[in-house]
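Peer 1: Predicted model and sequence below, questions to follow.
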Amino acid sequence: MTWDPQDVPGQYGRTAVITGGNAGIGYHVAEQLARAGAHVVLAGRSTARTRTALDALRRAVPGASATDVRLDLADLDSVRRAAADLTAAGPVDILVNNAGVTASGTRAETAQGFELMFGTNHLGHFALTLLLAPALGPDAHVVSLGSLTHTRARLDFGDLQSRTHYRSMAVYGRSKLAVLLFAAELDRRLRASGSTVRSVAAHPGWAVQGLTPARPPLWEPGPLTAVRSAPLALLAQGKDRGAWPVVRAATDPVAIGGQYFGPIGLGALKGTPSLAAMAESARDPEAAARLWTASEELTGVHWAG
């Protein structure tokens, strides 16, 4: 099916929760869904930042229906509180598991002592999704945000917390491989339970802030930003276009659980969103089931489907 990112199917009457909706790709996912008529909930660690994003969103989409909720994915207590607030507010029709932390040269940990990237990018979203499962609408889409970095990653089940041989980019890639394994296993479990909820995934290609249009007061590029970013335009795109595959995964009425969307252009780095291919390591059902069991044990959150 061809897809026009400028003509997203109407989302009126649907509620979309976007983690990390206060900046970058998450913000633009929220903006595009709001423009299509959805009520959007920006979930982020900082209330000040989500309120700034709400200001920008309402300027970009006059009349947008939007609110926020505090969510720190690096703290499972915060995840539980946010899930309770979201469940009390009513059904969730779109859950975009977008937020995450990127590679850092120094190993850090979450509030519960998990390696920060694995604990935030995967375990935080794992717990949030399972806690929100009872609140998902019958036609809900759960969208997990992958990355091209997963193709070079391998999980070490003997060292999921990367306590030995820590290399930041490798750990980041492993966290994104875990995200995609979770998305695939969630799809299998939803189907086995007879659920009509769809678990899908997407990646943004190479999306850079410097190629992203201004969204004051959230993002106001300086006078030299366009000049400095121009050389990247051949291979990269702005965060607004990086949001396109995510929005397609969230709204495409013929999307099938287990599908993976990404840019169709050169090197899968930019362009119109289409079906993408996961690495074989992300399609391993045994690894996915093993990761699921480990994630339940680590978070204390269990699947009730």
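Peer 2: Thanks, I have it.
Peer 1: Going by C-alpha atoms from here, please, whenever you check contacts or count neighbours.
Peer 2: Will do.
Peer 1: Residue 33: what secondary structure?
Peer 2: Recorded secondary structure, residue 33: helix (DSSP: H, G, I helix; E, B strand; the rest coil).
Peer 1: So which elements touch whichever strand or helix holds residue 142?
Peer 2: Assigned by DSSP states H and E, residue 142 belongs to strand 136-145. Under the contact definition 3 or more C-alpha pairs under 8 Å, 6 or more residues apart in numbering; DSSP states H and E, strand 136-145 sits against strand 92-97, helix 168-192, strand 198-202, helix 244-251.
Peer 1: helices or strands next to the third one in the packing?
Peer 2: To tie it back to what came earlier, the one meant is strand 198-202. strand 136-145, helix 168-192, helix 244-251, strand 260-263.
Peer 1: For residue 24, find the nearest of the helices and strands packed on strand 136-145.
Peer 2: helix 244-251 (12.4 Å; C-alpha to C-alpha).
Peer 1: Which positions in that closest one come out as buried?
Peer 2: 244, 245, 246, 247, 248, 249, 250, 251 (16 or more other C-alpha atoms under 10 Å).
Peer 1: From what I see, residue 207 and residue 229 are in contact.
Peer 2: No - counting by C-alpha atoms under 8 Å, residue 207 sits too far from residue 229 to count as a contact (11.4 Å).
Peer 1: So these two - more neighbours on which side?
Peer 2: residue 207 (24 against 17; other C-alpha atoms under 10 Å).
Peer 1: how close does that one sit to residue 298?
Peer 2: 32 Å (C-alpha to C-alpha, to the nearest Å).
Peer 1: now residue 54
Peer 2: Taking C-alpha to C-alpha, one finds residue 54 at 34 Å from residue 298.
Peer 1: Which one's more surrounded, the two?
Peer 2: Legend: neighbour count by other C-alpha under 10 Å for residue 54 and residue 298, higher for residue 54 (27 against 14).
Peer 1: Second structure for comparison follows:
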Amino acid sequence: MRSYLDFEKPVAELEAKVEELKALGEKGDAVSITDDIARLEAKAAGALKDLYAALTPWQKTLVARHPQRPHFLDYCGGLITEFTPLAGDRKFAEDEAVVGGFGRFRGQPVCVIGQEKGSTTETRIRHNFGMARPEGYRKAVRLMELADRFGLPVIAFVDTAGAYPGIEAEERGQAEAIARSTEMQLSLGVPNVSVVIGEGGSGGAIAIATANKVLMLEHAIYSVISPEGAASILWRDPSRAQDAATNMKITAQDLLRLGVIDGIIAEPTGGAHRSPEAAIQAAGEAIESALTELGNMGPSELRDHRAAKFLAIGRQL
């Protein structure tokens, strides 16, 4: 069953009427209503298109967090064949918020890493809502080291509200683990591409998003802190999250203009949650294009390219 966001209520009402008419038609309780259904469907599609063409930053935040939005395992299942996951950081434990392993992307052997939020109550708890502990980032480092050793490109899918903020995570060196993962990405001698598919929150995101090419889905967000967290700090009022979202420049469109990301992947009308397969395939096309562009670079060129990209952020302003 489709879940609607608050600002989608006008579309929800139209689509509900369409379903009612279809149900009547199936029961044979009404005269031919085909034309009425087609008219309402066209009206609903037009309303949805207009609505999503003018989303505010806060509305984009809600879309990026939509519970039915495809997550890492959906992208992995749709784009990666022969996927073999690896577990554990060889230091402390397995962290299921970060999932990673090796497989083939359109025939090419690759290393794949992503944050998985989960889609049911059980899986959300198991994956800790995509908020990794230090061992998750240390597992990512372990995978990237293997990829570098065997000359395999690294593809990362970013979708987290942020690294897990619990006391035990701090005790085990959360900041150091994030820094090591970021450092590992900067030193890779193989191409790496990161895609922000939902939320890109704080150091939890940058830990696997320090790539030669950083792409974002059209309605994803990427920020140093959540809008609610920023509102709590700036105004001591979490209810001003909408103001924070507007001022923080967290949308893909803002970040492309600022040079923080390298490209935007168009989503189906109504967001990735309305047509997950189309969103996944669009991401696949963008990743393939990025890897092709980076394919002729040697290890030194790739490191220089990555370093220059991140050093340039903010200098043109």
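Peer 2: All right, it came through fine. Since this is a predicted model, take the numbers as computed values, not measurements.
Peer 1: Any idea what the TM-score comes out to?
Peer 2: Here the superposed chains carry a TM-score of 0.37, computed using TM-score structural alignment, normalised by the length of the first structure; 175 aligned residues with a C-alpha RMSD of 6.1 Å.
Peer 1: mind listing what's buried in the strand holding residue 142 of the first structure?
Peer 2: Buried-residue list, strand 136-145 of the first structure, by 16+ other C-alpha under 10 Å: 136, 137, 140, 141, 142, 143, 144, 145.
Peer 1: what's the angle from it to strand 198-202?
Peer 2: Computed by axes from the mean of the first three to the mean of the last three C-alpha atoms, to 10 degrees, the angle separating strand 136-145 of the first structure from strand 198-202 equals 20 degrees.
Peer 1: Specify the angle between strand 136-145 of the first structure and helix 244-251 in degrees.
Peer 2: Calculated by the same axes, to 10 degrees, strand 136-145 of the first structure forms an angle of 160 degrees with helix 244-251.
Peer 1: Report all helices and strands that the helix or strand hosting residue 296 of the first structure contacts.
Peer 2: In this structure, residue 296 of the first structure sits in helix 285-299 according to DSSP H and E. Contacts defined by 3+ C-alpha pairs under 8 Å, 6+ apart place helix 285-299 of the first structure against helix 168-192.
Peer 1: please redo it, this time with the cut-off set to 10 Å
Peer 2: Judged by 3 or more C-alpha pairs under 10 Å, 6 or more residues apart in numbering; DSSP states H and E, the packing partners of helix 285-299 of the first structure are helix 125-132, helix 168-192.
Peer 1: Dump those into a markdown table; add distance to residue 285 of the first structure as well.
Peer 2: Output for these, formatted as a markdown table (distance: least, C-alpha to C-alpha, whole Å):
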| stretch | distance to residue 285 of the first structure |
| --- | --- |
| helix 125-132 | 17 |
| helix 168-192 | 7 |
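Peer 1: so which of those comes closest to residue 95 of the first structure?
Peer 2: helix 125-132 (8.0 Å).
Peer 1: And residue 199 of the second structure, how far from residue 64 of the second structure?
Peer 2: Distance from residue 199 of the second structure to residue 64 of the second structure, by C-alpha to C-alpha: 6 Å.
Peer 1: re the thing from before, same list (the buried residues of helix 244-251 of the first structure) but as JSON lines, adding distance to residue 60 of the first structure.
Peer 2: Below are those laid out as JSON lines (distance: C-alpha to C-alpha, whole Å):
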{"residue": "244", "distance to residue 60 of the first structure": "17"}
{"residue": "245", "distance to residue 60 of the first structure": "20"}
{"residue": "246", "distance to residue 60 of the first structure": "19"}
{"residue": "247", "distance to residue 60 of the first structure": "17"}
{"residue": "248", "distance to residue 60 of the first structure": "20"}
{"residue": "249", "distance to residue 60 of the first structure": "22"}
{"residue": "250", "distance to residue 60 of the first structure": "20"}
{"residue": "251", "distance to residue 60 of the first structure": "20"}
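Peer 1: one step back: quick one: which of the buried residues of strand 136-145 of the first structure is nearest residue 24 of the first structure?
Peer 2: Nearest member of the buried residues of strand 136-145 of the first structure to residue 24 of the first structure, counting by C-alpha to C-alpha, is residue 145, at 13.0 Å.
Peer 1: does the closest one really touch residue 183, like I thought?
Peer 2: Yes - between residue 145 of the first structure and residue 183 there is a contact at 9.2 Å, judged by C-alpha atoms under 10 Å.
Peer 1: Give me the common contacts of those two.
Peer 2: In terms of C-alpha atoms under 10 Å, 6 or more residues apart in numbering, residue 145 of the first structure and residue 183 are both contacted by the residues 200, 201, 260.
Peer 1: top of those residues by neighbour count?
Peer 2: residue 201 (33 neighbours).
Peer 1: Let me know whether that residue touches residue 250 as I believe.
Peer 2: Yes - look at residue 201 of the first structure against residue 250 with C-alpha under 10 Å: they come within range, at 8.9 Å.
Peer 1: Residue 307 of the second structure and residue 203 of the second structure: what is the separation?
Peer 2: With C-alpha to C-alpha as the criterion, residue 307 of the second structure and residue 203 of the second structure are 18 Å apart.
Peer 1: higher neighbour count, these two?
Peer 2: Neighbours were counted for residue 307 of the second structure and for residue 203 using other C-alpha under 10 Å; residue 203 has more, 21 against 16.
Peer 1: Strands of the stretch 151-300 of the second structure, start to end?
Peer 2: Per DSSP state E, counting those that start in this stretch, the stretch 151-300 of the second structure carries strands over the ranges 154-160, 192-201, 213-217, 221-223, 263-265.
Peer 1: I'd like those laid out as TSV, including distance to residue 51 of the second structure.
Peer 2: Shown next, in TSV, are these (distance: least, C-alpha to C-alpha, whole Å):
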stretch	distance to residue 51 of the second structure
strand 154-160	24
strand 192-201	19
strand 213-217	17
strand 221-223	18
strand 263-265	18
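Peer 1: Quick check: which of those is nearest to residue 300 of the second structure?
Peer 2: strand 192-201 (13.6 Å).
Peer 1: which residue packs closest to residue 22 of the second structure, ignoring adjacent ones?
Peer 2: residue 37 (7.3 Å; C-alpha to C-alpha, 6 or more residues apart in numbering).
Peer 1: Give the full set of residues in contact with the one you found.
Peer 2: 15, 17, 18, 19, 20, 21, 22, 25, 43.
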